[in-house]
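Undergrad: Build me a model from this:
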Amino acid sequence: MPRTNRSATPLRAGRMRVAAAALAGAAAATVLTGCAGFGYQENICGNGEYPALSVGGTGSACFSDKEEPSDGYARYPAGKVPQQVDDKWDVYWRTHTLDKDGKVIAAPDEN
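TA: The predicted structure is shown next:
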């Protein structure tokens, strides 16, 4: 009868559990961090829409490419239109706005 080493099986099983736990941990970390490592940026508006700025404030809204902005909103000045959340112009327009004549001014304090 061949000789067997019964202690080898539990040791291999333990290593398999550790490897499985490590893989599960890596998968969970990938899911929890989302697409951050892939440079994902959220668009300000969806396809077929453009952003418009609230006149006299820092709010904005998206309008269909086929319509003009509602009263109280204006198109962003050419070349200063935010495209993605937290891009250069999105950040800029948090502290600036347009007055009723379309002039860029400092945004009023929200306090």
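
Undergrad: Every contact and neighbour count from this point should use C-alpha atoms.
TA: Will do.

Undergrad: centroid residue for the protein?
TA: residue 42 (4.2 Å; Cα atoms, centre = their mean).

Undergrad: can you pull the contacts of it?
TA: If a contact means Cα atoms under 8 Å, 6 or more residues apart in numbering, then residue 42 has 84, 85 as its contacts.

Undergrad: Next, find the distance separating it from residue 73.
TA: Per Cα to Cα, to the nearest Å, residue 42 is found 22 Å from residue 73.

Undergrad: ranges for the strands of this protein?
TA: Ranges of strands in the chain, per DSSP state E, are 49-54, 60-64, 73-75, 96-98, 104-106.

Undergrad: want to put them side by side, so please do this one too:
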Amino acid sequence: MPTPHSISRPAIASRPGRLRAAALASAVAVAVVALTGCAGLEYREDICSSGEYPVIAVGDTGSACVSDGEEPPAGYTRYPEGKVPQQVDDKWDVYWRTHTLDKDGNIIDAPDAG
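TA: Here you go, the predicted structure:
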């Protein structure tokens, strides 16, 4: 008949090994995140779908997407060259939240930005 010590001993003996394995797995996970910076997990949403380009509302911060080969609808215009937002929250998407174009194509502060 086993004694109480012989029954509890295997359970106690296996815990340090399990703890070491868990600690090692955690350390590896932390190292992977630290080394990659989660760069592989970042998702950036495009402003427009493939086959479209973004346009901005004249005198406002509104925007739309227009099919390639089509002109912007009334009240909208193309963004200035080199200042076209490509992805949500990129440099130009953020910029155009507080700026717009007037009817002459000049960049101005958005009416509600101030």
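
Undergrad: Now the TM-score, please.
TA: Taking TM-score structural alignment, normalised by the length of structure 1 as the basis, the two superposed chains have a TM-score of 0.66; 96 aligned residues with a Cα RMSD of 3.0 Å.

Undergrad: To which residue of structure 2 is the residue nearest to the centre of structure 1 aligned?
TA: With TM-score structural alignment as the criterion, residue 42 of structure 1 lines up with residue 45 in structure 2.

Undergrad: With residue 63 of structure 1 instead?
TA: Under TM-score structural alignment, residue 63 of structure 1 pairs with residue 66 in structure 2.

Undergrad: List the buried residues of stretch 35-54 of structure 2.
TA: Neighbour counts over stretch 35-54 of structure 2 (16 or more other Cα atoms under 10 Å) mark 47, 48, 53, 54 as buried.

Undergrad: Check the separation of the first and last residues in it.
TA: Across stretch 35-54 of structure 2, first to last residue, Cα to Cα, it's 36 Å.

Undergrad: gap between it and the chain center?
TA: Mean-position distance between stretch 35-54 of structure 2 and its chain equals 7 Å (Cα atoms, centre = their mean, to the nearest Å).

Undergrad: likewise stretch 48-63 of structure 2?
TA: Using Cα atoms, centre = their mean, the offset of stretch 48-63 of structure 2 from its chain centre is 20 Å.
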